[in-house]
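**Student:** this one's structure only:
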């Protein structure tokens, strides 16, 4: 059983892991403890091609300093050679006598480090702070399993299910609290997706902004889906990140391409047509609906055809959270076949 010192070290390793970049590799942190429980070194994975967390921590120690030490790591030490060597071997060569880790590596290529360490006589314990570690790498794990990012589909609507008035005006259906929440969620995503129709009609910046209009620190990569041209002077071209123009209507192709780029989570905010397309294709892992206490009537529905022709085909969702945002409501839901996001609907 892990000691209180090791549990504290794991929590510190999780903090360190969050400092690493999101992408094709998981965020991982490590702490090296002396036989008496003192912290000898800390490390985290700083990006593709750089030393993994365990090696990053070991590199801060002189040769032999880790003999008899305990390595506390958020993810099972890897057992494969890629751009860097196996972390399991690095720990063995450093003379570490005990390894405590949180989460088994879910990939076939890199798993097996724990077994390799045990076979060499190292005391190995797994599952320490497993839930926190799983939440940290949830999006990466989803990418490894499916080959595509986690997809959040968002829309705002009136109480009677309209996205706009009959003349097409839609700005400020919801209030400032809801809009603030949307921008924070944009900032938490790796990419934001809109369709060419929305870009032509509304000229959105696709940025994450504070209430004063300034840009938040984290900005999602803008992605525009569709076969139509995007005007050279469109606001999206002034985004801090170069826009990805996906000139196809095949959402599976788009998401596979984004996954190959290391994009782990996307925020779909492109109007009723695009939202309906993701839902119809069964690609929504999370649904966010901002409901304003207004009535608009008319034909501008928040959703279009999602492939439901009879009540038996209804897309059943599990509501996981309802939040009051000023005068508005936020409903967070997940398809029944999709595992809810352990980040707490972030």
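**Tutor:** Done, it's in. Here the structure is a predicted model, which means the values were calculated and not measured.
**Student:** rest of the way, CA atoms for contacts and neighbours
**Tutor:** Noted.
**Student:** Residue 274 belongs to a helix?
**Tutor:** Yes: when DSSP: H, G, I helix; E, B strand; the rest coil is applied, residue 274 is found to be in a helix.
**Student:** Might one say that it is in contact with residue 195?
**Tutor:** Yes: in this structure, residue 274 is within contact of residue 195 by Cα atoms under 8 Å, at 6.3 Å.
**Student:** Okay, residue 279 and residue 273: tell me how far apart.
**Tutor:** According to Cα to Cα, to the nearest Å, residue 279 stands 10 Å off from residue 273.
**Student:** want to compare, so here's the second one:
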């Protein structure tokens, strides 16, 4: 079957480590099912894998991808949940020490077929295309958990979303607006600031700009470049929820004095649970929300999508059709 996979690692030129070609079809183990993939989406996780971050060399070659929508063996249209927990684990699977994401231990979704535990498929909402549904399992689920599980936000509060162009950030903006929050966003790019307002932000500011007032919470996916601004933007007792660090993980200062003196909360967040994915799907259906797709490519042209993501010129999700 056709797949996009990591054949080796290259920290300096990750695209050179990408191969698009034939791989063996998956064989479903007991309790697992094979899904015929109709669409799959790209994440920064896939670029990190090509650099050798989070993926062991012993597991190469590895089909990349965490997101997929397709058809299960019974003919149902489904969305695939990417967190694979230990079979004995009970409760929140993101807290399982043995958990992994698809494309770390088990082959990923950038392929014509994917094998996953039967519990890792949820019904695809009828109102979304396969391409739109494929955007949900990583970026939109991460955003949903950040907003509604890991933060104390309530309707009427103000939230700042850093780095408006990314897949998680654009999802945060739309979900937060639909939930009745006042949404502010930042970006270095004027066009992305305009787009942020178009998809739900009440106001958008240049990165690092002084805000009209301090906010109740900051949604942080950029990391090093925006960390100081995130902390300075919070009210006393406010919360910063961090789910990524695309600009690096070593800010000039952790600003611990600011954190303890203002009693700020720093909350980590990773992906989401199967239950949260089902909740997200229902929330989007009720609110009439559709995912933001930057561009769509055939899986055979995966290299073009990876190149675009690596260049950073993206607003929303890059999707591959299968």
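**Tutor:** Perfect, I can see it now. What you see is a predicted model, and the numbers here were worked out from it, not measured in a lab.
**Student:** now what about the TM-score between them?
**Tutor:** Taking TM-score structural alignment, normalised by the length of structure 2 as the basis, the two superposed chains have a TM-score of 0.29; 136 aligned residues with a Cα RMSD of 5.4 Å.
**Student:** Comparing residue 279 and residue 273 of structure 1, which residue is more hemmed in?
**Tutor:** Neighbours per residue (other Cα atoms under 10 Å) separate residue 279 of structure 1 from residue 273, with residue 279 holding more: 20 against 17.
**Student:** Make sure the more buried one is indeed in a strand.
**Tutor:** No: using three-state DSSP, the assignment for residue 279 of structure 1 is helix, not a strand.
**Student:** what about it, distance to residue 334 of structure 1?
**Tutor:** Using Cα to Cα, we find residue 279 of structure 1 at a distance of 11 Å from residue 334 of structure 1.
**Student:** How many residues are close by the residue lying closest to residue 242 of structure 2 once chain neighbours are set aside?
**Tutor:** Among residues not flanking residue 242 of structure 2 along the chain, residue 220 sits closest, at 4.6 Å (Cα to Cα, 6 or more residues apart in numbering). Residues within reach of residue 220 of structure 2, counting by other Cα under 10 Å, total 27.
**Student:** and the end-to-end length of stretch 145-152 of structure 1?
**Tutor:** End-to-end distance (Cα to Cα), stretch 145-152 of structure 1: 17 Å.
**Student:** Mind giving me the packing neighbours of the helix or strand that contains residue 323 of structure 1?
**Tutor:** Assigned by DSSP states H and E, residue 323 of structure 1 belongs to strand 317-325. Packed against strand 317-325 of structure 1 by the contact rule (3 or more Cα pairs under 8 Å, 6 or more residues apart in numbering; DSSP states H and E) you find strand 328-335.
**Student:** does the residue nearest to residue 242 of structure 2 really touch residue 161, like I thought?
**Tutor:** Yes: assessed by Cα under 8 Å, residue 220 of structure 2 is found in contact with residue 161 at 6.7 Å.
**Student:** coming back round to it: tell me what angle the strand holding residue 323 of structure 1 forms with strand 328-335.
**Tutor:** Note on geometry: by axes from the mean of the first three to the mean of the last three Cα atoms, to 10 degrees, strand 317-325 of structure 1 and strand 328-335 are set 160 degrees apart in direction.
**Student:** Not counting strand 317-325 of structure 1 itself, show me its contacts.
**Tutor:** Contacting residues not belonging to strand 317-325 of structure 1 are listed as 177, 178, 329, 330, 331, 332, 333, 334, 335, 336, 345 [Cα atoms under 8 Å, 6 or more residues apart in numbering].
**Student:** so how many other residues sit close to the third one?
**Tutor:** Here the neighbour count serves as a burial measure; for residue 329 of structure 1 (other Cα under 10 Å) it reads 20.
**Student:** What's the separation between the residue nearest to it when sequence neighbours are not counted and residue 266 of structure 1?
**Tutor:** In space, residue 329 of structure 1 comes closest to residue 291 once its chain neighbours are excluded; the distance is 5.1 Å by Cα to Cα, 6+ apart. Relative to residue 266 of structure 1, residue 291 of structure 1 is positioned 21 Å away (Cα to Cα).
**Student:** same question, residue 29 of structure 1
**Tutor:** Taking Cα to Cα, one finds residue 29 of structure 1 at 24 Å from residue 266 of structure 1.
**Student:** Compare those two (neighbour count), which wins?
**Tutor:** Set residue 29 of structure 1 next to residue 266 and count neighbours by other Cα under 10 Å: residue 29 wins out with 31 against 26.
**Student:** got a list of what that one touches?
**Tutor:** 13-18, 42-45, 53-54, 73-75.
**Student:** which one of the residues you listed has the most neighbours?
**Tutor:** Most surrounded of the contacts of residue 29 of structure 1: other Cα under 10 Å gives residue 74, at 38 neighbours.
**Student:** and the spatially closest residue to that one that is not a sequence neighbour, how many residues sit next to it?
**Tutor:** Spatial nearest neighbour of residue 74 of structure 1, excluding adjacent residues (Cα to Cα, 6+ apart): residue 102 at 4.9 Å. Close neighbours of residue 102 of structure 1, defined as other Cα under 10 Å, add up to 24.
**Student:** Also residue 4 of structure 1?
**Tutor:** 10.
**Student:** Also the one 5 residues further on?
**Tutor:** A count of nearby residues for residue 9 of structure 1, using other Cα under 10 Å, gives 25.
**Student:** Helix or strand: which one has it?
**Tutor:** helix 4-17.
**Student:** how far off helix 4-17 does whichever helix or strand comes after that helix point, in degrees?
**Tutor:** The helix or strand immediately downstream of helix 4-17 of structure 1 is strand 29-33, counting by DSSP H and E. Put simply, strand 29-33 of structure 1 runs at 150 degrees to helix 4-17, going by the same axes, to 10 degrees.
**Student:** after strand 29-33 of structure 1 comes which helix or strand?
**Tutor:** strand 39-44.
**Student:** quick check: angle from that next one to strand 29-33?
**Tutor:** 170 degrees.
**Student:** Counting by contacts, list what strand 39-44 of structure 1 packs against.
**Tutor:** Against strand 39-44 of structure 1 (3+ Cα pairs under 8 Å, 6+ apart) you get helix 4-17, strand 29-33, helix 53-58.
**Student:** Please consider this matter closed, and thank you.
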